[in-house]
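A.B. asks: show me how the following folds:
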Amino acid sequence: MIFGAFARKKFNTLVLAAIAALGLAVQPASAQDFRDNLSDVETNPAAQDAAAAVGEDTSLTAEETVTDTSGFDYYGPEMILGEPTASDEDIWASMTFQPQYTDNGEYALWMHDALLLPIITVISLFVLGLLLWVIAKYRRKANPVPSKTSHNTLIEVIWTVVPVIILVVIAVPSITLLARQYQSPPEDAITIKANGYQWYWGYEYPDNGGFEVISNMMPEEDAIAAGLPPQLAVDNRMVVPVGVPLRIQTFGADVIHAFGIPSLWFKLDAVPGRINEKMLTINEPGIYYGQCMELCGARHGYMPIAIEARPLAEFNEWVQTQPGGMTRAQIEAQAASEAAAEDAASASAEAEDAADAEDEAEGEAEAEADTAEADAA
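C.D. replies: Okay, the predicted model is just below:
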C-alpha cells in the first residue's frame, strides 16, 4: 500500500509537470519570459526595446506589424519565394526539397534529382526484381533439389566492383558540394551577425554602423490578415542585398540555436561563447523563410527566420532608415574625411613645430651675437 501511494504521488507529479510544460510550449513567441531573459534585457539595449514591445498592446494592424515607422516599402506576400509547401496543396512538393535560390542549393538539388534519386530507384527496383525472381525460381516446387553452389567468382567480382563504381560516382559531386559549402567569404563580403536568443533573433550589421534589428514571430491572426504564412512571418525581417557575398556570423546568447533557411541551402549553429561563420550569396530578390533548427527550449518552435533579399541600392536605402545605419560608401567617406582631418592636423602640428624650432634657432643666434659683443667690449 505504501508503494502504491508513492507511485500515485509520483504519477500525479509527472502529470502536473507535463501539463505545465505543454502550457509553456503552446504560448506564442511574442509572450517572452522576462525572468528568463532578464540578463539579456539588462545588457542589450535592443533587447530592452524588444522586451518593452512584448508588454505593450499588440492591437496593430498587419501592415503596421510588417513595416516600421521608417517609411521603407517592404516586400509583400507576392515576393515570397522560400517557404514550405503544405501536403494538401502539393503532396510531392511537401515531401521533397524547396526550390533553391543559391548556387550551392541548385547544385545540391541537381545532385539529388539527377544523380542520387535515379541511382536509388534503379538499385531498389533491381533488388526487388531479383528478390521476386529468386522467390519464383527457387521455391520448393520448382526446385525440389537445392543447389550445392557455394561461390561464384564472376558474381562476387561484379557485386564488388559495381558498388565501388557507384560510390565513386556519388563521392565526386558530394565532396565538391562539401568543399563549396566551406568556401571562405571574400574580404569585401558584407558581414551580418545573427544572434540567437530565447526565443527570438537579433541581426547585427557591423559593416553598416553596428545597429541591431530584433525579430519576433508575428501573431498568427496578424500574419493571416497580411497574407503571410503563420508561425513563419516576423515583425522585422533580416534585410540583405541580393547577388552580393554575405559573411553570416552566428552566436548564441544563452543556449545553442541554429540559423537555417532550407530554400537557401544554409544552416549554421549559433553556439554561446563562439562565433561561427559561413558565406551566403542569394541569387534572386524575395522573401525566404526558415526556423531555428536546434532544440533550444519550450518555445523553440516559435522563433522563425525571415530574410528579405533586395537589390544593393534598395538595401543601402533600408540601411539609412535604421538608427545609426550607414552605407559602406558613407563609412568610407567618413573614414577618408577623418583621415584627411588627421593629416591636416598633423601637418599643422609639424608646421608649428618647425616654426618654433626656427624661432628657437634665431633666439639662440641672437644670444650668441650678444655674448660675442659683450666679450668684445
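
A.B. asks: switch to C-alpha atoms for all contacts and neighbour counts from now on
C.D. replies: Will do.

A.B. asks: close enough to count as contact, Glu277 and Arg247?
C.D. replies: Yes - if you go by C-alpha atoms under 8 Å, Glu277 and Arg247 touch, sitting 6.7 Å apart.

A.B. asks: now the longest helix along the chain, how far from the chain's geometric center?
C.D. replies: Secondary structure of the chain read by DSSP state H shows that its longest helix is helix 328-376. Put simply, helix 328-376 sits 53 Å off its chain's centre (C-alpha atoms, centre = their mean, to the nearest Å).

A.B. asks: check which helices and strands it sits against.
C.D. replies: Contact partners of helix 328-376 among helices and strands, from 3 or more C-alpha pairs under 8 Å, 6 or more residues apart in numbering; DSSP states H and E: none.

A.B. asks: three-state assignment of the residue nearest the centre of the chain?
C.D. replies: With distances taken as C-alpha atoms, centre = their mean, the residue of the chain nearest its centroid is Phe259 (3.9 Å). Classification of Phe259 using DSSP: H, G, I helix; E, B strand; the rest coil returns strand.

A.B. asks: quick one: contacts for it?
C.D. replies: Ala194, Thr250, Phe266, Lys267, Leu268, Asp269, Ala270, Gly290, Gln291, Cys292, Met293, Ile305 (C-alpha atoms under 8 Å, 6 or more residues apart in numbering).

A.B. asks: tell me the angle the helix or strand hosting the second one makes with strand 257-261.
C.D. replies: This means Thr250. According to DSSP states H and E, Thr250 maps onto strand 246-252. Comparing the axes of strand 246-252 and strand 257-261 via axes from the mean of the first three to the mean of the last three C-alpha atoms, to 10 degrees yields an angle of 150 degrees.

A.B. asks: so Met293 sits against Ala258, correct?
C.D. replies: Yes - using C-alpha under 8 Å, Met293 is in contact with Ala258, at 4.9 Å.

A.B. asks: here is the second sequence; please produce its structure so I can put it next to the first one:
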Amino acid sequence: MTKLFPIKGLVSGLFAATAALPAMAQDNLEIIGAPRDGAMGFQPAATELARDLQWLDGMLLVIITAISLFVIALLAWVGYRYNARRHPEPASFTHNSPIEIAWTIIPIVILVLIGAFSLPILFKQQIIPDADITIKVTGYQWYWDYAYVDEGFEFSSYMIGAPATGGQNMMTPEVEQQLVDAGYSKDEFLLATDNAVVVPVGKTIVMQVTGADVIHSWAMPAFGVKQDGVPGRLAELWFTAESEGIYFGQCSELCGINHAYMPITVKVVSEEAYAAWLATAREEFAGLPQSFQVASN
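C.D. replies: So this is what the prediction gives:
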C-alpha cells in the first residue's frame, strides 16, 4: 500500500496548529532522560540496551583500574628496588622468558574476556528485531524530520527557541513562554523541541536514520542508541523503552554552525495515551485515516 507524505513546505504552516500536541502527550510525564548540572555518570537506563552498555562500562572500568594500579605499583617497586643508588652496577641479562610469556598471554586473556562480553552486546544492537512501530528519521541543517511509516504522516521537530520557531538560540521572555506553552520550563531550554517523537512504552521501535544534506547523528543516551544519518544511506537502530517519561537527546555529529541547537525529544507514554495522540496526529499531520488503514489491511 502506497503511503502519502505531506510536502515539506507545509511544515512551517503547521507550527501553530500543532502547538498543543506536545503538552497533550506530556501529561503526568516525568523528565527522566536529561543532563543534570554537576552530575557524573550515565542517565538512568530506560532500555535493555542502555543497561547492557552501562554494565559493560562498569566492568571495563574495573579491569582498567586494576591494570593501572598494578602498573603504577610495579613502576614504584622497580624504581625503589632497582635504582642506581641501590644497584650501581646494572644487571647484564637481556631476556626473561617466563615474564615475556606472561606479558603476552595475560593481555590476550584479558582481551578475549572483554570481547566475550562486549561482542554479544554489539550484536544485540546491530540485529534489528521486528518492529511494532517504524519511524524514519531524517536529519537536516538544523532540525529533525520524523515519518511514522505505517501511519502515513510526518512532521519536523525544531528546538524551541531556535530561529525557525521565532527565537534566536538564546533565552528570552518570549522563548520562556514558548517553553511553558509546550509544557516545559526554562530548565529544558536547548533540550525541548516543538514536536516530540511519541512512542508507547514496552513496544519495539525501529528508527530508520538518514541525512538530507550532511552527516547527522541521532543519539538518545538513556536508550543506549546512537546512529549516524548519512545522506544517500538508510541505517537502523532499535529500542524498547521500559519507563514512561520524557527523554532528551542531541545530534552527535558536527553538522554545521547550528549543530548545538538540534536536540531530540522522545516522549514514552502508555498505549492508551499513544493511541489518543496518534488519532490527533493523523489529523494534524495529514496521516492516513484509521478507516482507510483498516480497509486497506
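
A.B. asks: coming back round to it: the residue nearest to the centre of structure 1 matches what in structure 2?
C.D. replies: Per TM-score structural alignment, the equivalent position to Phe259 of structure 1 in structure 2 is Trp218.

A.B. asks: for the strand holding Thr250 of structure 1, packing partners?
C.D. replies: Looks like strand 246-252 of structure 1 contacts strand 190-197, strand 266-270, strand 276-280 (3+ C-alpha pairs under 8 Å, 6+ apart).

A.B. asks: buried ones in the last one, by neighbour count?
C.D. replies: Going back to what we said before, that points to strand 276-280 of structure 1. Going by neighbour count (16 or more other C-alpha atoms under 10 Å), the buried part of strand 276-280 of structure 1 is Glu277, Lys278, Met279, Leu280.

A.B. asks: cool, the first one as well?
C.D. replies: For strand 190-197 of structure 1, a neighbour-count test (16+ other C-alpha under 10 Å) marks Ile190, Thr191, Ile192, Lys193, Ala194, Asn195, Gly196, Tyr197 as buried.

A.B. asks: now distance to Glu56 of structure 1 too, for the residues you listed, in JSON lines please.
C.D. replies: Formatted as JSON lines, those follow (distance: C-alpha to C-alpha, whole Å):
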{"residue": "Ile190", "distance to Glu56 of structure 1": "34"}
{"residue": "Thr191", "distance to Glu56 of structure 1": "32"}
{"residue": "Ile192", "distance to Glu56 of structure 1": "29"}
{"residue": "Lys193", "distance to Glu56 of structure 1": "27"}
{"residue": "Ala194", "distance to Glu56 of structure 1": "25"}
{"residue": "Asn195", "distance to Glu56 of structure 1": "24"}
{"residue": "Gly196", "distance to Glu56 of structure 1": "23"}
{"residue": "Tyr197", "distance to Glu56 of structure 1": "20"}
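
A.B. asks: and the furthest pair within these?
C.D. replies: Pairwise distances across the buried residues of strand 190-197 of structure 1 peak at 22.5 Å for Ile190 and Tyr197 (criterion: C-alpha to C-alpha).

A.B. asks: quick one: which of the contacts of Phe259 of structure 1 is nearest Met95 of structure 1?
C.D. replies: Gly290 (16.5 Å).

A.B. asks: count the residues that sit near Gly76 of structure 1.
C.D. replies: For Gly76 of structure 1, the count of nearby residues is 14 (other C-alpha atoms under 10 Å).

A.B. asks: contacts only, for the alignment partner in structure 2 of Arg140 of structure 1.
C.D. replies: For Arg140 of structure 1, the aligned position in structure 2 is occupied by Ala84, per TM-score structural alignment. For Ala84 of structure 2, the contact set (C-alpha under 8 Å, 6+ apart) comprises Pro90.

A.B. asks: assign a three-state SS to Gly273 of structure 1, would you?
C.D. replies: coil.

A.B. asks: count of residues packed around it?
C.D. replies: Neighbours of Gly273 of structure 1 (other C-alpha under 10 Å): 11.

A.B. asks: which residue sits closest to the aligned partner of Pro44 of structure 2 in structure 1, ignoring its sequence neighbours?
C.D. replies: Aligning on TM-score structural alignment places Pro44 of structure 2 opposite Pro99 in structure 1. Leaving aside its sequence neighbours, Pro99 of structure 1 sits nearest to Ser263 (C-alpha to C-alpha, 6 or more residues apart in numbering; 5.9 Å).

A.B. asks: let me know whether the one you found touches Gln98 as I believe.
C.D. replies: Yes - applying C-alpha under 8 Å, one finds Ser263 of structure 1 in contact with Gln98, separated by 5.4 Å.

A.B. asks: quick check: neighbours shared by these two?
C.D. replies: In contact with both Ser263 of structure 1 and Gln98: Gly82, Glu83, using C-alpha under 8 Å, 6+ apart.

A.B. asks: count of neighbours near the residue nearest to Ile256 of structure 1 when sequence neighbours are not counted?
C.D. replies: Closest residue in space to Ile256 of structure 1, ignoring its immediate chain neighbours: Val271 at 4.8 Å, by C-alpha to C-alpha, 6+ apart. Per other C-alpha under 10 Å, the neighbour tally for Val271 of structure 1 reads 19.

A.B. asks: isn't Val271 of structure 1 up against Glu294?
C.D. replies: No - Val271 of structure 1 lies out of contact with Glu294 (C-alpha under 8 Å); the separation is 10.3 Å.

A.B. asks: for the residue nearest to Pro99 of structure 1, give me its contacts.
C.D. replies: So Ser263 of structure 1 contacts Gly82, Glu83, Phe97, Gln98, Pro99, Gln100, Tyr101, Gly105, Tyr288, Tyr289 (C-alpha under 8 Å, 6+ apart).

A.B. asks: what about the helices in structure 1?
C.D. replies: 2-25, 38-43, 45-55, 62-66, 91-95, 103-110, 117-137, 153-181, 220-225, 312-319, 328-376.

A.B. asks: done for today, thanks.
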